[in-house]
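Trainee: fold the following.
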Amino acid sequence: MKGNLMVITPEDHMRWVLSRGLSRLGYSVLPAEGEEEAERQLTQHEVALAVVDVDGPGAEGLPLIRNLQQMKPHLPLLVLTGDSSPQTALAALRMGAVDYLQKPFDLDELRIAVEKALEYERVNREVEFLRLETALRQGDFHLIGSSPAMRSVREIVAQVADSKATVLVQGESGVGKEVVARALHHFSRRRESPFLLFPCASIPETMIETELFGWEKGSEEEGARVGRLELAHEGTICFQDVTHLSLQLQRRLLQVLDEGAFLRVGGTKPVAVDVRVIVSTSQDLWQAVQAGGFREDLYYRLKVIPINLPPLRQRKEDILPLARHFLSRYDPRGRFQGFTADALACLEAHLWPGNVRELANLIERAVILCQCDWISVKELALPSEIILQEKQKPDKVEERPLRLPVENRRRADTKKQMRMEETEKTFNGTSRVRRPERSVRTNQEKGEGQAQSSPRGFLDRAETPVSLGEKRSVKDGSIRPEVFTINGEGFTITIRGQVYLDSLEKSVLEEVMEAVEGDQNEAARFLGLTRSSLVARLQKHHITTATKKRERPNRLPRRE
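Mentor: Presented below is the predicted three-dimensional model:
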């Protein structure tokens, strides 16, 4: 069967002809004589299209179209009219009917009209789905974080997304309660239907009831205003700050949850809705119950699936992944390469009283103000005490250098001293190491010593470091950088003197392989490489992985 079609006409002969013809086309037909029987069929079956006779003998006319739309807002309607009533067909189209078919007609004309109406509805739903998907992409439904709390939240969302049970999301302001609600909707089967937010705290108390339930005017011609609860039919509605609802509205909301229907303001006929309800609040709902500001029966009805989001200061592991996520959101073209090491340290040190919302706003501000390739502490504009603590750390010039194990630092210092002694022997004829202050000469000394200039290619090392890109003039006319400071995301490397990339890569690989005790999988994860790429680099530098295991106090952290 192709689907359920409803035929609504008071004529027995017309109802029999339409039912027989549509059945021969492969459809399952639900015949109805009038509005009451049609309402009963709609509550029992899922109907793809309704064929309505609006001007036959005994037909209810246009009021039937209006009532059907109130009962089932998204039901497509195909109207049957006579040759002498084009105004009726046009009025039906203005009221929302998909198409009309003039009587008399044959079976082929009926088939084409039905297929056209179903195809129109299919395309309309597809366009609506794409529109909602675009809106969801512009919004945020990704649950970012590697902390145990966020892993638990993701597991709960995956388990209950397709359920119709109500969800209570609690947490401080700015922790991401709306993101959890959007994730519940996006990963459910209702993702093709609307997702609506109902901010209880921002709507005036005198208007909140009509905004939620809609209202009906006095005369039938004036129609009715649809509320947000009805607009979210077959979708999801999220009540934000639900404690701001009055006790009367709480009672009406409880009725909707229990019966699946409600009355518009001023209405007399119940409106049935199929909607998933999610409630978020930054207050303790049970304390509101004990204080008498919230109904206890509604509290237990809402707390079917509770989700508690801890503040950002209690899940420090999520700060850096969230910062990178917001950087990619506010910098979609990839103008920035990331954060400097000191910037990441300051982000982790901040307490974040505004939680995730404060972090998002801070990253957006930094993206607007930063004019470099890397976002530093300057653009973050964190509280002065955080930056002061970072500046007071020992052994710090501009950015934190990459810290090596103690044993490796001693070995590197020994090699550096040997190289300095060899250089001193070559150019000065002495084995003593040059003092740093002697390498800084005044302009007068430089002018007097032109006749005894250094050999070609020699470059005196200045005591003050030079940032990346800064260059010094050499007496032979060449220009070479003295010190390179390389900023990466989570690291800073300062290079003094000549260095070859192959040598640097080999040193990094040796240090990492020694730290992970030869575990290629762990080394590949830490370096952000595939295992095959790591093996190729190890073979290139003739590095063996058969390292001797020894006890180490710390292991390299896993790259998330």
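
Trainee: for the rest of this, base every contact and every neighbour count on C-alpha atoms.
Mentor: OK.

Trainee: can you give me the distance of residue 130 to residue 195?
Mentor: 14 Å (C-alpha to C-alpha, to the nearest Å).

Trainee: neighbour-wise, which of those two wins?
Mentor: Neighbour count, other C-alpha atoms under 10 Å: between residue 130 and residue 195, residue 195 has more, with 24 against 12.

Trainee: ok, and the closest non-adjacent residue to that one?
Mentor: residue 236 (4.9 Å; C-alpha to C-alpha, 6 or more residues apart in numbering).

Trainee: roughly how far does that neighbour sit from residue 243?
Mentor: Taking C-alpha to C-alpha as the measure, residue 236 falls 19 Å from residue 243.

Trainee: do the same with residue 159
Mentor: Residue 159 is 27 Å from residue 243, by C-alpha to C-alpha.

Trainee: I'd say the residue nearest to residue 195 and residue 273 touch.
Mentor: No. Look at residue 236 against residue 273 with C-alpha atoms under 8 Å: they stay out of range, at 11.0 Å.

Trainee: show me which of those two is the more surrounded one.
Mentor: More neighbours surround residue 236 than the other of residue 236 and residue 273, with 27 against 22 (other C-alpha under 10 Å).

Trainee: for residue 282, give me its contacts.
Mentor: 170, 171, 172, 173, 241 (C-alpha atoms under 8 Å, 6 or more residues apart in numbering).

Trainee: got a list of what residue 160 touches?
Mentor: For residue 160, the contact set (C-alpha under 8 Å, 6+ apart) comprises residue 184.

Trainee: quick one: which of the contacts of residue 282 is most hemmed in?
Mentor: residue 170 leads those on contacts (other C-alpha under 10 Å) with 22 neighbours.

Trainee: helix, strand or coil for that residue?
Mentor: Put simply, residue 170 is strand when judged by DSSP: H, G, I helix; E, B strand; the rest coil.

Trainee: quick one: it from residue 262, how far?
Mentor: Distance from residue 170 to residue 262, counting by C-alpha to C-alpha: 27 Å.

Trainee: about what we covered before: more neighbours, residue 159 and residue 243?
Mentor: The neighbour comparison of residue 159 against residue 243 (other C-alpha under 10 Å) goes to residue 243, with 23 against 12.

Trainee: how about the more buried one: what's its closest non-neighbour residue?
Mentor: In space, residue 243 is closest to residue 294, 6.7 Å off (C-alpha to C-alpha, 6+ apart).

Trainee: second input sequence below; structure requested for side-by-side comparison:
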Amino acid sequence: MSHSLLIVDDEEDLREDLAELLSDLGFDCRTADCGEAALEEIRADEPDLVLCDLSMPGMDGVELVERVVEDNPTVAILMMTAYGSLDTALAAFRNGAVDYLLKPLQQEELLAKIGRALNHRKTNRELRFLRRAVSQAEESTRLVGSSPEMRSVRDLIRRVAAVESPVLITGETGTGKEVVARSIHEAGHADTAPFVAVNCAALPRDLVESELFGYRKGAFSGATSDKPGLLEVARGGTLFLDEIGDLPLDLQPKLLRVLESGELLPIGGTRPIPTRFRLLAATHRDLSELMESGKFRQDLYYRLAVVEIELPPLRAHLSDVPELVDHLMVGIRARLKRQIDVDDSALRRLSEASWPGNVRELENALERAVLLADSGPLTSVDFLNLGEAERGTAQNLELKSRVREFELGHIRRVLATTGGNREEAARALGINPSTLYRRLQNAEGED
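Mentor: Model prediction:
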């Protein structure tokens, strides 16, 4: 596709000759004889590049450039002048032009500078797109909610951001544990500090060690070059270990050594590498149960849980749903390119649901509704299927309750055979005595 050019000059002969030359070279050219006419042309159809004379009656080139840059910042501008000087060049750059050309124009220089200006425009558009993407990403990491529960979480984040102690973030799946981790990182580090997020549950078992600790060339078959581990990449910033409860047991002491010594040893390495980072960990699992069953080390737990932030499930702060909907819809509209609102009936419906999947489930429900909607706004009718999800959740809870009843009955029968000796019963059941005690205590509490 040819590039579109707008040539602005009060000299008719130069303007038409230039348009003819550039049209012959494949450019789509339009012309204007003054600044006001140029603005009309740009409003009607924005060009890729404006070739603008510096000295014109009425609105001169400097004022035109200022107006174009303000209203159409992605348009590239080349200024033309018969009076070349350093002051001219500086004025051109200061006012937003990419470059300037001296009259009489030389074809080789003209084409070279047009090419550079168009490349500059392309780069500028990409940068603007990236800035928007970064801005949206930053917006998506904001912790939303005015309820006492969320205010308490934000207060804890402010308190822990100023220190380098590890933080353990707990809560159900979908409550926003990574959002909290990013908030702590952003509040406590410079913009350039790395934030490295690792989902321990998502890494294949045979790759966990090499991903976290890295390796040296020749350490194993296929290790053709050195590879830094994520613990090294996080140096000077934050390492976020999501689903820390799924970290393999044999790697837990190795991670603990890194935390205590500030050094790591890559696979196949002979010399430790210094690395210091802020560790944030998260889990939806009960680490105390994992410790009792021998699947998580106590020493690592106590190193991680210097400070613990427990995120409430969404059903515990439903008053935040309208605010969350407003926030989530900003990203959904941008992703799906659909400007759809949510009416009051939908907000009431969404504020009454139990949300077992928490904020993540709310976002999925909104995105699905926007995708399927013929037109806006979304109403309560668009969320009728939430009841089915809740019924499914209720059925799951009933099933879990029956499983607990069966398990408790089995425990009591084994206890009867051991004469009430809990240690013998625990051995027979293959569980920890403390686990047996806790399950009996929970059952008594429910009774």
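
Trainee: tell me, how many residues neighbour the residue nearest to residue 243 of structure 1?
Mentor: 22.

Trainee: do you know how far the counterpart of it in structure 2 is from residue 286 of structure 2?
Mentor: Superposed on structure 2 with TM-score structural alignment, residue 294 of structure 1 falls opposite residue 296. According to C-alpha to C-alpha, residue 296 of structure 2 stands 10 Å off from residue 286 of structure 2.

Trainee: in structure 1, what residues pair with stretch 401-409 of structure 2?
Mentor: The alignment of stretch 401-409 of structure 2 onto structure 1 (TM-score structural alignment) finds no residues at all.

Trainee: list the buried residues of that stretch.
Mentor: Applying a neighbour-count criterion of 16 or more other C-alpha atoms under 10 Å, one finds residue 408 buried in stretch 401-409 of structure 2.

Trainee: same question for stretch 386-393 of structure 2.
Mentor: 386, 393.

Trainee: how about stretch 290-298 of structure 2?
Mentor: For stretch 290-298 of structure 2, burial by neighbour count (16+ other C-alpha under 10 Å) applies to 292, 295, 296, 297.

Trainee: can the residues you listed go into JSON lines with extra columns for secondary structure and distance to residue 142 of structure 2?
Mentor: Shown next, in JSON lines, are those (DSSP: H, G, I helix; E, B strand; the rest coil; distance: C-alpha to C-alpha, whole Å):
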{"residue": "292", "secondary structure": "helix", "distance to residue 142 of structure 2": "36"}
{"residue": "295", "secondary structure": "coil", "distance to residue 142 of structure 2": "34"}
{"residue": "296", "secondary structure": "coil", "distance to residue 142 of structure 2": "31"}
{"residue": "297", "secondary structure": "coil", "distance to residue 142 of structure 2": "33"}
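
Trainee: quick one on the thing from earlier: closest one of the contacts of residue 282 of structure 1 to residue 205 of structure 1?
Mentor: Closest approach between these and residue 205 of structure 1, by C-alpha to C-alpha: residue 241, at 13.4 Å.

Trainee: in structure 1, what range does the helix or strand that contains residue 52 of structure 2 match?
Mentor: Per DSSP states H and E, residue 52 of structure 2 falls inside strand 49-53. Against structure 1, there is no aligned range for strand 49-53 of structure 2 (TM-score structural alignment).

Trainee: which is the next helix or strand following that strand?
Mentor: Using DSSP H and E, the helix or strand that follows strand 49-53 of structure 2 in sequence is helix 61-71.

Trainee: now do the helix or strand following that following helix: distance to the chain's middle.
Mentor: Going down the chain from helix 61-71 of structure 2, the next helix or strand is strand 76-81, by DSSP H and E. Chain-centre distance of strand 76-81 of structure 2: 39 Å, with C-alpha atoms, centre = their mean, to the nearest Å.

Trainee: what range does strand 76-81 of structure 2 cover in structure 1?
Mentor: Going by TM-score structural alignment: strand 76-81 of structure 2 matches no residues.

Trainee: okay, the angle between that strand and strand 49-53?
Mentor: Calculated by axes from the mean of the first three to the mean of the last three C-alpha atoms, to 10 degrees, strand 76-81 of structure 2 forms an angle of 20 degrees with strand 49-53.

Trainee: tell me what strand 76-81 of structure 2 is packed against?
Mentor: Applying 3 or more C-alpha pairs under 8 Å, 6 or more residues apart in numbering; DSSP states H and E, we find strand 76-81 of structure 2 packed against strand 49-53, strand 99-102, helix 107-140.

Trainee: would you mind identifying the next helix or strand past that strand?
Mentor: helix 86-94.

Trainee: elements contacting that following helix?
Mentor: So helix 86-94 of structure 2, by 3+ C-alpha pairs under 8 Å, 6+ apart, packs with strand 99-102.

Trainee: whereabouts in structure 1 does the strand it packs on align?
Mentor: Aligned using TM-score structural alignment, strand 99-102 of structure 2 spans no residues in structure 1.

Trainee: against which helices or strands is that strand packed?
Mentor: With contacts taken as 3+ C-alpha pairs under 8 Å, 6+ apart, strand 99-102 of structure 2 sits against strand 76-81, helix 86-94, helix 107-140.

Trainee: pick the most deeply packed of the ones you listed.
Mentor: Ranked by mean neighbour count, those are led by strand 76-81 with a mean of 25 (mean count of other C-alpha atoms under 10 Å).
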